[in-house]
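J.: structure of the sequence below:
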Amino acid sequence: MRAAATDERRPQRPAVRTPADRRDRGTAVHDARRRRVPRAYAMLPPGQEASHDTQAGPLVATYLEAWLRRQALRVKESTLDLYRRDVALHFTPALGGRRLGDVRPVDIDALLTRLLQSGRSPTTVRRLHRELLSAFETATELGLMTENPARAVRPPARSRREMRVLSVDEARRLLAAAAGTPMHPLLYTALETGARRGELLALRWADVDLPSRELRVRRTIREFSGRGIVEMEPKTHRSRRAVALSAEAVGVLRQHRVEQGVRRLRLGARWREHDLVFPSGIGTHWRPSNMRRAFQALALGAGIESVTFHTLRHTCASLMAMQGVPITSISAQLGHASSAITYAIYAHVLPGMQHEAASRVASALR
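T.: Predicted structure coming up:
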């Protein structure tokens, strides 16, 4: 009878390895989780905190919505918009119906594999893996999961595909195709300065000092679905920068300002003044989506394929590197957070610079 009573006792929980590398009872870990659960409930919508299975946790979809609300207090709006899109398009459809505690590394690996097979780039899939890693790490810290399943999943290797850069001939053809249109001064400024699209579309005449041949990047714009255009701080603190202009660029911008003034007078009350250097046809912000379509049509008309507006930034940097401009100067011009980032992106053009440097040293020693 005692044996029967022993068999009916509640089975022991499996032993686990604690951070101190001691063997401890699973009940101790469970108790620790239970103590953290009240803090975790604060993330969940009203009514959800008592409705989920305390062993497996809330549904992934419910948790991710709570995680997004939490992230709204911690990240930039542009980053939050990206998180929301990825949750809606990828994470919720694939994992949303599962309980947090039921998500396994194999589930995440299968999701990332499907994304790669569907044509998503390794860079995109690596980003999605980082987002899942962050979301599940928060769940682990709050006691909603015992471990982060994304940690056991290896993301794809970085893509080694060389970036697209315009040749000098392609750049000239693109500018020639844009001649006489509002796109021409925008493209010329982009090719010379390497400024980002959002930085140029947010640029105001008050930021441009033509006599001093300088413009200052102080803001950028982003286009959000359902919200339209939003002005915001530049990407990094080094993105707030002064950019030198050539005499040719100053001439292009002077002529552009005259033509903009003529258009403003012609439209009269229909013109909405915002002091923008590269506005829409009525003076408001030029929507990045509209500008992108106009740019693609222009490039195709010039016989230039596989190009985006960001290609102009890469082209500017590559041309500077090939002309022997120091990497620190290129980094400052582009507003990169560090010279190391610039070096990593444009390493493919640096061998030519090194040969040129060696030749100059040899000439000096003759």
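
J.: C-alpha from now on. contacts and neighbour counts both.
T.: OK.

J.: so what's the residue count around the nearest residue to residue 178 once chain neighbours are set aside?
T.: Distances taken as CA to CA, 6 or more residues apart in numbering place residue 184 nearest to residue 178, at 4.8 Å, with adjacent residues excluded. Residue 184 has 19 neighbouring residues, counting by other CA atoms under 10 Å.

J.: what's the following helix or strand after the helix or strand containing residue 243?
T.: Assigned by DSSP states H and E, residue 243 belongs to strand 241-244. Following strand 241-244 in sequence order, the next helix or strand is helix 247-267 (DSSP H and E).

J.: who are the packing partners of that following helix?
T.: helix 183-193 (3 or more CA pairs under 8 Å, 6 or more residues apart in numbering; DSSP states H and E).

J.: where do the helices sit along the stretch 1-150 of the chain?
T.: 2-7, 26-41, 60-71, 77-86, 92-95, 105-117, 122-141 (DSSP state H, counting those that start in this stretch).

J.: using TSV, lay out those helices together with mean neighbour count.
T.: Output for these, formatted as TSV (neighbours: other CA atoms under 10 Å):
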stretch	mean neighbour count
helix 2-7	8
helix 26-41	15
helix 60-71	19
helix 77-86	15
helix 92-95	16
helix 105-117	16
helix 122-141	18
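
J.: mind putting those helices into CSV with distance to residue 193?
T.: CSV is the format used below for these (distance: least, CA to CA, whole Å):
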stretch, distance to residue 193
helix 2-7, 78
helix 26-41, 48
helix 60-71, 34
helix 77-86, 24
helix 92-95, 41
helix 105-117, 35
helix 122-141, 26
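
J.: one more to line up against the first:
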Amino acid sequence: MLTVRQALQRVGGELLIVAPKTQRSARRVALPAECITEGTGQGLVFTTKNGTPIEPRNLNRSFEVLCVRAGVRKVRFHDLRHTCASLLHEQGADARMIMEVLGHSSIRVTMDIYTLVRLDSQRSAFDRVGDALRGDGNDLDDDDGAAVSG
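T.: Down below sits the predicted model:
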């Protein structure tokens, strides 16, 4: 479990630990075991090897190197929020849960900005619609219970 209760922000050229932007930003987020590592005394998620706050520009540079090594498209570190939302959405997570994970105050923001329906997900959904229209075991019913056929 990750508890968001502080953020690292550059203020006047200096990195400071500050309160989250909004009350909604302060939240608890369940994480998969693969994302859990031993924390630091300051309770930070991303740190230097010494456990001190990491300079955001260094984090971005390190992330770019990892993208190149992994052979994946270069994106901004912040764009991982989009990836997280999209993956949760594709795995069947409901909009409210995704909204809470991201700390949004509105489901509309979450769904309009942070979730992208991948083309293969669209194809799979329409393949199922095609199966139903062909009568491949999943007939569509009209209001009186009669099967609809084409």
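
J.: returning to what we had before: how about the helices of the stretch 1-150 of the first structure, which one is nearest residue 285 of the first structure?
T.: Across the helices of the stretch 1-150 of the first structure, residue 285 of the first structure has its closest neighbour in helix 77-86 (17.5 Å, CA to CA).

J.: so that closest one corresponds to what in the second structure?
T.: Counting by TM-score structural alignment, helix 77-86 of the first structure falls onto no part of the second structure.

J.: which strands and helices lie in contact with that helix?
T.: Against helix 77-86 of the first structure (3+ CA pairs under 8 Å, 6+ apart) you get helix 60-71.

J.: neighbours around the equivalent of residue 62 of the second structure over in the first structure, how many?
T.: Using TM-score structural alignment, the equivalent of residue 62 of the second structure in the first structure is residue 294. Around residue 294 of the first structure there are 12 other residues, counting by other CA under 10 Å.

J.: tell me which helix or strand residue 294 of the first structure sits in.
T.: helix 288-301.

J.: how about the next helix or strand after that helix, which residues of the second structure does it hit?
T.: As assigned by DSSP H and E, the chain's next helix or strand after helix 288-301 of the first structure is helix 310-322. Counting by TM-score structural alignment, helix 310-322 of the first structure falls onto residues 78-90 of the second structure.

J.: distance of residue 131 of the second structure from residue 90 of the second structure?
T.: 21 Å (CA to CA, to the nearest Å).

J.: whoops, residue 125 of the second structure was the one
T.: Counting by CA to CA, the gap from residue 125 of the second structure to residue 90 of the second structure is 11 Å.

J.: those two: who's more crowded?
T.: Neighbour totals were compared for residue 125 of the second structure and residue 90, and residue 90 leads with 15 against 12 (other CA under 10 Å).

J.: residues touching that one, list them.
T.: Contact partners of residue 90 of the second structure, counting by CA atoms under 8 Å, 6 or more residues apart in numbering, are 117, 121.

J.: same check on the one 3 residues further on?
T.: Contact analysis of residue 93 of the second structure by CA under 8 Å, 6+ apart lists nothing.

J.: look up how far residue 60 of the second structure lies from it.
T.: Residue 93 of the second structure is 28 Å from residue 60 of the second structure, by CA to CA.

J.: again with residue 18 of the second structure
T.: 20 Å.

J.: okay, and residue 100 of the second structure sits in which element?
T.: Residue 100 of the second structure belongs to helix 95-102 when elements are defined using DSSP H and E.

J.: check which helices and strands that helix is in contact with.
T.: With contacts taken as 3+ CA pairs under 8 Å, 6+ apart, helix 95-102 of the second structure sits against strand 27-29, helix 80-90, helix 107-109.
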